[in-house]
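J.: whatever this is, show me its structure:
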Amino acid sequence: EGVNNFSGLGAQTPTAKKISTTNVSGFGYQTPTAKKTPIKPVEGVNNFSGLGAQTPTAKKISTTNVSGFGDQTPTQQKQELLGLSGVTVERFWEIINPVILMEERRKKEEERADFYQPSISILTPTWNSSLDWFVETVLSVLNQSIYDWEWCIVDDGSKQPEIRNVLAGLAEKESRIKVLFSEDNGGISAATNRALKMATGEFICLLDHDDTLAPTALENSLDKLAEGFDVVYSDEDKIDFDGLSYIESFFKPDWSPEYFRGVMYVGHLLCVRRKIALDVKGFNSQFDGVQDYEFMLRVSEKTNKIAHIYKHLYHWRKVKGSISGDVDAKAGIEVVQQAAVNAHLERIDLAAKAEPGLGRHRVNINPLPRKNYPLISLIIATPNISESLNQWLENFLSVSSYPKNEVILIGGNGTENLIQNPAVKVLSLSGKFNDSRAYNLGAKTAQGEYFVFVNTNLEVAVNDWQRHLLYYAEQSDIGAVGGFLVFPNGTVEHAGIVLGKLGKVNYVMRGFPTNHDGYAGSLVCAREVSAVSRDCLMVSRENFDLVGGFNEHFFSDYQDVDLCLKLRKKGKRIVFTPRSVLINHESEKHKQGNYDVVDYMLLLDQWQIDMDMGDQYYQWIMDN
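T.: Down below sits the predicted model:
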């Protein structure tokens, strides 16, 4: 039942578009560049940069050569990279002392007290740290645009006297820097836990000893946290091997718990309410190598008040021998990642197992064998019932392995019933055929606990496609789940629906090869999306009734988008799963992109304001 390299698609055609990929981060993030086939009246989606106004509450200071990171544009200002090598202790202080002296002068001018309660504590473990890199880490902290921070550094048994020398000097010269020296090397989790115990701020954030913060990293984080969040994370990029350029920007979605189980996407910068960090007992040494990821899994079990900042606030240095520079640098890391997810699934009582995914540092969530099988109603609407439909139904059901189905088929008024299968219930819709009315009629007649709306162009590519849909549909906070629809030539047709400003609607990554990772694992891991297609959509009877079913004012199109948005308004997540694969032998209408204009205008009338806020699970780079 492996997916994306499945045989049901047949031979890959020579004309299928290939993708050149660029590694964008240590977790194998890849930037797809495939050519897409447009769908819906307007193609493309605008990226949006904000989630509402931010309430600045952090104490700010005037700074020199430090400015806001701003939106994601070529004119962003960041700390100038030095690209140093061979930095001695003397050279270190030549660079750092003027910055500390300048801060002392500002403190006197502003009559700031030497002692105050910091708002945020930075946690950094060090171990034989290179001064070439650490000097820039120090500069990035000292040049923060707010002053009410503290920096808790734990040296984890360094044998190199240079780093111990400068750490002791920093603690002596800057009262906001606390340093603790360990005699033995206990590992990164143990050292971070000791730093956590030193912290006094309301929030903590994590900074590695060779990385840097954007000048407004702490200010932006505190502003967002002040809106009532317990956790915030930001976009990030990397510092190249030469230490002279910022490269490989990584754009993240808003909090997506399902996606996070498959991809370690949160990364840096991560800021967490200190009480929650203590409540989850900090970091677990058993998961060194993915300790931040495993920590965030446990944090997410305590709170869902998690926000994303659309700014590159963290710069991850590419280092040889590190995942930042080589995704294969740490052997066995994927085994530890899977173990972290399996422990998480067990704690939250989800009946699934984390297994190796398709791609580096990817996790496949595989539902465990079932003991009971709720009835699933396959609801199919078509104006005309033909003899070929009888054969299609027989093939469709014979390939599907789920043992407990019923089929509700809704045809147009006066359509002759040519279906000979007694297991299929055939209904007739009076008046002009309306897909939404037909689906609602089918749902009222259906006996199943779960509905799957499918179209008659589909061919089953993996026989357990319903099992993967049902795993998500059974979860109480998921409203609807959609399958992975592919074209016969081996390219993507549907992997989730994207909504954007000015009423833009599109199928994300349409036209990509099906064996591609997508952007940051988005084609090989289940993830949250704004909407999924009714061509293969599962929803529980309870959730369908909760929002009143399909809006019957939509005749042909967009009732799926409307249904998903109504479910999201009720606090439900919409999920796309790449494990439920079907081939879509698309109709001529879809090839031509002919969609009902009246339905489209109704969608805008209902949801224009929400769509103008942008798509929280989409970044423009996913389709570029």
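J.: CA only for contacts and neighbour counts going forward, please
T.: OK.
J.: and the helices in the stretch 101-250 of the chain, which stretches?
T.: Here the stretch 101-250 of the chain has its helices, by DSSP state H, counting those that start in this stretch, at 131-142, 161-173, 188-198, 217-225.
J.: alongside the first, I'd like the structure of this one:
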Amino acid sequence: MDQEQMDYKKLYEAEREKTEVLVSKIEESEKEIEELNFKLDRIKGSFAWKLAIPLRKGLHFYEKTRDRLTRYGSIPGIMRKVRSKLQERKNMKRHGTASFPSPEEAKAQRETVFPRMIKFSILTPLYNTPEKFLTELLDCVQAQTYRNWELCLADGSDSEHAYVGEICKKYAEKDPRIKYQVLEHNEGISGNTNECLKMATGDYIALLDHDDILHPAVLYEYARVINEKNADYIYCDEITFEGDSIDHMIVLHFKPDFAIDNLRGNNYICHFSAFSRHLLDETGVFRSQYDGSQDHDMILRLTTKAKLVYHVPKALYYWRSHKASVAQDINAKTYAVDAAKRAVHDHIMDVYGMDAKVESTRAFPTIFRIRYPLLERPLISIVIPNKDHMEDLSRCVESIVNKSTYENYEIVIVENNSETKEIFDYYKALEHNPKIRIVRYEGEFNYAKINNFGVSFTNGKYVLLLNNDMKIITRDWMEELLMYAQRPDVAAVGGKLYYADNTIQHAGIVIGLGAHRAAGHTHYKDDKMHLGYMGRLCYAQDVTAVTGACLLVSRAQYDEVGGLDEEFRVAFNDVDFCLKLRHAGYLNVFTPFAELYHYESKTRGMEEGEKQKRFQQEVDLFRNKWKADLDAGDPYFNPNFSLDYSDYTIK
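T.: Purely as a prediction, here's the structure:
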């Protein structure tokens, strides 16, 4: 080792020690923040804080108005936003009573004879159910246009709510499809549901809470799906409402098609589940140790075993929000949070044998961050294409070296026809770092070909494609990506990327989204702290594609699908790559817990001339190659959302 190398090593070690000191200070500050937040929560629970609510509301209104003026630039800007929201409210209403079948449609549905006239057993455990809720529940089941059902009611109500039994008996006397049983003891949610199950004689089991309402055509829709698709597990979209009418909507929850990582991070399926009796016999009954989240536990077990989980993209279930319901306040049933964490943990242990940590997130107590343990710490090869842009590249590389807690990595910089002296001086400086290599690609610019070339020089078990204009935020970003990529069912994993102004650049890609109907980013330009639609910016989830600006995948999978398609010289090569992986049978995952800055210009506007012509050619190529997928729609983006917007605007 010569003197220059020794000096560099000493300098490196000194800088590393400084970094460790700074990291330690940051961690201490984070602990202080947690303590202050705890104290703040205590203050918020005090009488004085509650007394000042009116004043704070006035101040918040002022601040929001000021912020909106800043964001939208003017009163007309705000008015455009208001008009958009009013239009969305109008669109929402068509999913309430306006969506009910007309008398003619209802008659046609009642008279439909399917090849398999499935019998549905609807299970509803009762416990001190308010009279209005109970009668509305009984009425909505009797109003079903599909007639082959039975309603199994197990009543664990106390003596002060004797009217529950009286009402149910009156309905049962008039309609033999309603089965009612008084329980000697209240066995809890799971125990009472299992008592309902003992009464059931149907081919399919469906779960209905005692204070909710069904769309009159839901069983018809499910019977049709079972006959057409042979689905053994079905669910639909749902609406949360309050007050006396389902049209008083609070939330419209339009769900993705089956997505196991979404389900682990958040019980998005929730209502209205129906599943084959044979499937239930295979997985077992409700388990009382998960009371409060017994449905989450059951859904995880059933969908794991199901041959076909089918999502009906229609709002066919109405979840009532009232004082004691989870729909209004999870604190009404805090035990449900712990039960849900146990259910997710135990499910992951059963499937992968991994002792994962399940933690509540800032979005909601039952929206979870899952920390999978790393089974190994393999070499990760980071491939960074570069032409000039010394400032971007140096910022990127130095953030990796100084910030990353994962140490087993190499960086392969693919030099592509740079011209400036400063970049070559920087390359020379990097030669002293044994983790970094520069390889030279001398052909014309082709992003896919450059990356494939760089990957051919890697030694790692995993390949991490990274743009040169990135800066690491999360210290354990590689661990967060790897914990998903290591799973045998996962291929590409991408992180959450921000512009320099802390707005979102990438949080997953939807095919068909955007003006060209090719592919686009969801939650684009939303604020960094935004929770996302139904909390989706707060948990890892399955997506059709992630951006190649930060994409981790195993080298074996990269080679299996032939790497990036070099016909896509600039655009869509990453989306195309992810679609190839999906068609090979793998999941692609977006995680919000690997955060990076992406200094790509968000104000560069439309490309013009030859660049615009090339872009359109690649749009056409992508749309032709993946026509079937585009026609079918992105499975993780509900068809009730407009493809013109990235913020889950209802059509």
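J.: deepest of the helices of the stretch 101-250 of structure 1, which one?
T.: Per residue and on average, the most neighbours among the helices of the stretch 101-250 of structure 1 fall to helix 217-225, with a mean of 24 (mean count of other Cα atoms under 10 Å).
J.: part of a strand, is Val575 of structure 1?
T.: Yes - with DSSP: H, G, I helix; E, B strand; the rest coil as the criterion, Val575 of structure 1 is located in a strand.
J.: trace it over to structure 2, please.
T.: In structure 2, the residue matched to Val575 of structure 1 (TM-score structural alignment) is Val589.
J.: what sits against its match?
T.: Going by Cα atoms under 8 Å, 6 or more residues apart in numbering, Val589 of structure 2 touches 261, 484, 490-494, 540-543, 545-546.
J.: next: Lys320 of structure 1.
T.: Phe241, Asp326 are the contacts of Lys320 of structure 1 under Cα under 8 Å, 6+ apart.
J.: again, 10 Å this time
T.: Listed by Cα atoms under 10 Å, 6 or more residues apart in numbering, the contact set of Lys320 of structure 1 reads Phe241, Asp326, Ala329.
J.: in a helix, that's where it is, yeah?
T.: No - under three-state DSSP, Lys320 of structure 1 falls outside any helix and is assigned coil.
J.: how much space separates whichever residue in structure 2 pairs up with it from Val493 of structure 2?
T.: Correspondence of Lys320 of structure 1 to structure 2, assessed by TM-score structural alignment: Lys323. Distance of Lys323 of structure 2 to Val493 of structure 2, given as Cα to Cα, to the nearest Å: 40 Å.
J.: what segments of the stretch 151-300 of structure 2 are strands?
T.: Along the stretch 151-300 of structure 2, the segments classed as strands by DSSP state E, counting those that start in this stretch run 178-182, 204-207, 213-214, 233-241, 249-253, 274-276.
J.: so how far does the shortest one sit from its counterpart in structure 1?
T.: This means strand 213-214 of structure 2. Comparison of strand 213-214 of structure 2 with structure 1 after fitting gives an average deviation of 1.2 Å (mean Cα distance after the TM-score superposition for structure 1).
J.: now do that strand: distance to the chain's middle.
T.: Remark: strand 213-214 of structure 2 is offset 26 Å from the chain centroid, using Cα atoms, centre = their mean, to the nearest Å.
J.: next one: the fourth one
T.: What separates the centre of strand 233-241 of structure 2 from the centre of its chain is 16 Å, taken as Cα atoms, centre = their mean.
J.: so it matches what in structure 1?
T.: The alignment of strand 233-241 of structure 2 onto structure 1 (TM-score structural alignment) covers residues 231-239.
J.: and for the second one?
T.: When structure 1 is aligned by TM-score structural alignment, the counterpart of strand 204-207 of structure 2 is residues 203-206.
J.: average offset between that stretch and structure 2?
T.: Counting by mean Cα distance after the TM-score superposition for structure 1, stretch 203-206 of structure 1 comes out at 0.6 Å.
J.: run through who's touching that stretch.
T.: Contacts for stretch 203-206 of structure 1 (Cα under 10 Å, 6+ apart): 118-125, 149-152, 192, 195-196, 218, 221-222, 225, 230-233, 267-277, 292.
J.: just the buried residues from these, in ChimeraX please.
T.: Remark: buried members of these, expressed as a ChimeraX selection using 16 or more other Cα atoms under 10 Å:
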select :118,119,120,121,122,123,124,125,149,150,151,152,192,195,196,218,221,222,225,230,231,232,233,267,268,269,270,271,272,273,274,276,277,292
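J.: show me what the one helix or strand Leu581 of structure 2 maps to is packed against.
T.: Following DSSP states H and E, one finds Leu581 of structure 2 within helix 573-583. Secondary-structure packing of helix 573-583 of structure 2 (3 or more Cα pairs under 10 Å, 6 or more residues apart in numbering; DSSP states H and E): helix 447-455, strand 490-498, strand 509-511, strand 519-521, strand 550-554, helix 555-560, strand 587-598, helix 609-625.
J.: please identify the most buried of the ones you listed.
T.: Highest mean neighbour count among these (mean count of other Cα under 10 Å): strand 490-498, a mean of 28.
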